[in-house]
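S.K.: Test case, fold it:
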Amino acid sequence: MAEQELFNVRSKFVEKASKELINQLLDDILGDRIVNVGEKDSIIEENQSKADRARCLIDTVRNKGNDASRKLIAHIQIRDPALYSTLGLSSGQPAPPETPVEQKWSETVIKTTEEFWIEKQKDKDVYPAAKSSIRNRVALLITNIKFTDKKWNRSGAETDEKNMEKLLTCLGYEVVKHTNLTGKAIDDSIIKFSKLPKLKETDSVAVVIMSHGKQDVVIGVNHTETSSDEFPINNIYTHLGSKECPALLDKPKIIIIQACRGGEEGSVLVIDSANSALDCDDVNQPGSFLFAGGENIEDDALRLAHKEKDFISLLSCTPDTVSYRHTCSGSLVIQFVVKVFNTFACENDIEELFRKVLQSFEAFPLQMPTKDRCTLLKRFYFFPGI
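M.R.: As a prediction, the model looks like this:
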């Protein structure tokens, strides 16, 4: 199929297509009504570099279907016959049906090329990532596995902890790891993390918290049916925000939380057992909504900055719903995060990586992760291996 043919030549097209050709092709697909004026302008305005514009062009057309892809191939043949030949494209006529290509996931993190890193360092819409700052990356990993009340123990969470530590390390982060913390200890560990001298040298931080949860809180290991032990998620944004942690000003802060966010539709805590391979991280308690509210901004510095900026968060489910964990292979979200990051972190920014994680759940309608509180002003790339 034509869209598969475009996918197969995508990397080479991005490398070799000139800016003039890309603009001509945008005019062509506008004339064919493959895209409208708004979509064309969006491709141009949101992608300043030639490479990003080429990627967006080819992906947009591929997503429009086989007919649109055939028309683009035909336009490439007319506009640049030499490139058409180099890419090895067909005439754009309907091809025999092909067997869909199943996504092949990488078992290890694919490294970024030096050329890709150099190109992105020239892009003003990309967060800077000097080699020295990449080597000073640091991440916080908190995993609650065993609870005071043993019926709350999270089987499979050991696998999540192992897989996330490996992934973060491969992405260049020194991992500060904690296991089985109370709500207060989670709070204290984030405060301590925010004071690390290394934060002054890093280009970014990652914070991963995995436990039981409910709306707006993560559950500590001493939580019982009669005694609450909670950590308000909002504290992450306070402790690592511009006011409390100036060392991270203008630096991306990536938050991943694997925990349920409630269970209003009758969801209850599912106790791990030999009869159930899937478990959930829901704590069905009366609503306890914790927000940081009404704080007055006090800032006598010469420069003002919003108290919460340069964050992006991935929560394992939508509000009031549960998230699932396999009792052997770990949480579904963490499994997909590892697969997606291993395969695509070499060339995708963090928002696209999170989108791919969400897309992975199309075949699993019981759960849908969500991006939350995104205040990134630019694109952030991990550049693994640089």
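S.K.: use CA for all of it now, contacts and neighbours both
M.R.: OK.
S.K.: what are the ranges of the strands in the chain?
M.R.: With DSSP state E, the ranges of strands along the chain come out as 137-143, 173-179, 205-210, 213-214, 217-219, 230-232, 253-258, 278-280, 311-315, 324-326, 330-331, 370-372.
S.K.: so what's residue 356 up against?
M.R.: Residues near residue 356 by Cα atoms under 8 Å, 6 or more residues apart in numbering: residue 340.
S.K.: That one and residue 314: what is the separation?
M.R.: Residue 356 is 12 Å from residue 314, where distance means Cα to Cα, to the nearest Å.
S.K.: picking up where we left off before, would you reformat the strands of the chain as CSV and include mean neighbour count and distance to residue 192?
M.R.: Converted to CSV, the strands of the chain look like this (neighbours: other Cα atoms under 10 Å; distance: least, Cα to Cα, whole Å):
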stretch, mean neighbour count, distance to residue 192
strand 137-143, 22, 10
strand 173-179, 17, 11
strand 205-210, 22, 13
strand 213-214, 28, 22
strand 217-219, 27, 18
strand 230-232, 23, 15
strand 253-258, 23, 16
strand 278-280, 22, 30
strand 311-315, 22, 19
strand 324-326, 23, 29
strand 330-331, 26, 27
strand 370-372, 16, 24
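S.K.: and for comparison, fold this next one:
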Amino acid sequence: MGSPIEGTPIDGKAESKNDTTDALPGGMTRNHSNAARVARMPTDRYASEYNMRHNKRGMAIVFNHEHFDIPTLKSRTGTNVDCENLRHTLETLQFDVVVHKDLRLTDIHQKIENLANADHSEHDCLLISILSHGELGYIYAKDTHYKLENIWSFFTAPRCPTLAGKPKLFFIQACQGDRLDGGITLSRTETDSSDSQSMAYKIPIHADFLIAYSTIPGYYSWRNTTKGSWFMQCLCQELEQNGKKYDILTLLTFVCQRVAIDFESNTPDNPIMHQQKQIPCITTMLTRLLRFHEK
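M.R.: Predicted structure coming up:
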């Protein structure tokens, strides 16, 4: 039997025997389990798009945080506008939407564990959105902070096999630090012109995730107290206008465009925070195009 870092047979043909890993010193790895795990194939092997023809679109869970037990965290005025806009938008895309307000971390974990243990066999996908305060690497529940990995790791293929091979989408409205983006002005110059196969196959357990953050690591995320956060405003606008027209990465590209171009902070009484910009950050492990076709 070959070593764990050698190529393994695919379609009956061995891949290169020279495959290796960036392993820990001494050849150790953090995951020593090689047990065979099998889940139902929801999409043909080389399909270009995810199968969105199940009986239901899927669950959409929104964790909305306005008030906190932590004295240093201010109430997030405007988040309820985000929450209601997002609920309406996701319902138009035929998601079954459930909103949880101001939960403590133990309650969040319980909701997530129950969701991961549910049967998603007849669902196209899963969507989870978190609206809260945050800092680099952490998001806040009502009573403490946690890493996003503590949420999405419940939905890896071995832990939630009925979502294996299906899209798992996370939309995060939260700061990722306290840095500011002053932006740069672009001006036109004189030189500018005006003008399938159905055979069984193995996938990584972390495949088919997409995580969209409202801002890049290290930076503030802006929220208007009456209209809601910049990111959620743009996300809802794009999903409502083009959610059944474009694939999700195209949609999120236009969300980034809207946030980047259409918004600038307006705090003239605080010059340091005035006229600042923001750009969302998309992390994708999707393996196919995702479109919310009409059911």
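S.K.: ok so, going back, out of the strands of structure 1, flag the one nearest residue 191 of structure 1.
M.R.: Checking the strands of structure 1 against residue 191 of structure 1 by Cα to Cα gives strand 137-143 as the closest, at 11.0 Å.
S.K.: okay, that closest one sits on what stretch of structure 2?
M.R.: Mapping strand 137-143 of structure 1 onto structure 2 (TM-score structural alignment) gives residues 58-64.
S.K.: how close does the matching stretch sit to structure 1?
M.R.: Compared with structure 1 after the fit, stretch 58-64 of structure 2 shows a mean deviation of 1.0 Å (mean Cα distance after the TM-score superposition for structure 1).
S.K.: How about residues contacting that stretch?
M.R.: 79-80, 83, 87, 90, 95-103, 120, 122-132.
S.K.: contacting residues around stretch 181-188 of structure 1?
M.R.: Here stretch 181-188 of structure 1 makes contact (Cα under 8 Å, 6+ apart) with 142-144, 218-222, 229-231, 235-236.
S.K.: Widest-spaced pair of those?
M.R.: Maximum pairwise distance among the contacts of stretch 181-188 of structure 1 (Cα to Cα): 20.2 Å, between 222 and 236.
S.K.: roughly how far apart are the counterpart of residue 341 of structure 1 in structure 2 and residue 92 of structure 2?
M.R.: Residue pairing (TM-score structural alignment): residue 341 of structure 1 is matched to residue 239 of structure 2. According to Cα to Cα, residue 239 of structure 2 stands 9 Å off from residue 92 of structure 2.
S.K.: With neighbour numbers in mind, choose between these two.
M.R.: Comparing residue 239 of structure 2 with residue 92 by neighbour count (other Cα atoms under 10 Å), the higher total belongs to residue 239, at 22 against 15.
S.K.: For residue 62 of structure 1, which residues are in contact?
M.R.: The neighbourhood of residue 62 of structure 1, defined by Cα under 8 Å, 6+ apart, consists of 3-4, 6-7, 68-69.
S.K.: if we go to 6 Å?
M.R.: Contact analysis of residue 62 of structure 1 by Cα atoms under 6 Å, 6 or more residues apart in numbering lists 3, 69.
S.K.: And it, what's its match in structure 2?
M.R.: Going residue by residue (TM-score structural alignment), residue 62 of structure 1 aligns to a gap.
S.K.: So what's the residue count around residue 46 of structure 2?
M.R.: Residue 46 of structure 2, neighbours per other Cα under 10 Å, totals 12.
S.K.: Could you do residue 124 of structure 1 as well?
M.R.: Counted with other Cα under 10 Å, the neighbours of residue 124 of structure 1 add up to 12.
S.K.: Residue 201 of structure 1 too?
M.R.: Counted with other Cα under 10 Å, residue 201 of structure 1 comes out at 16.
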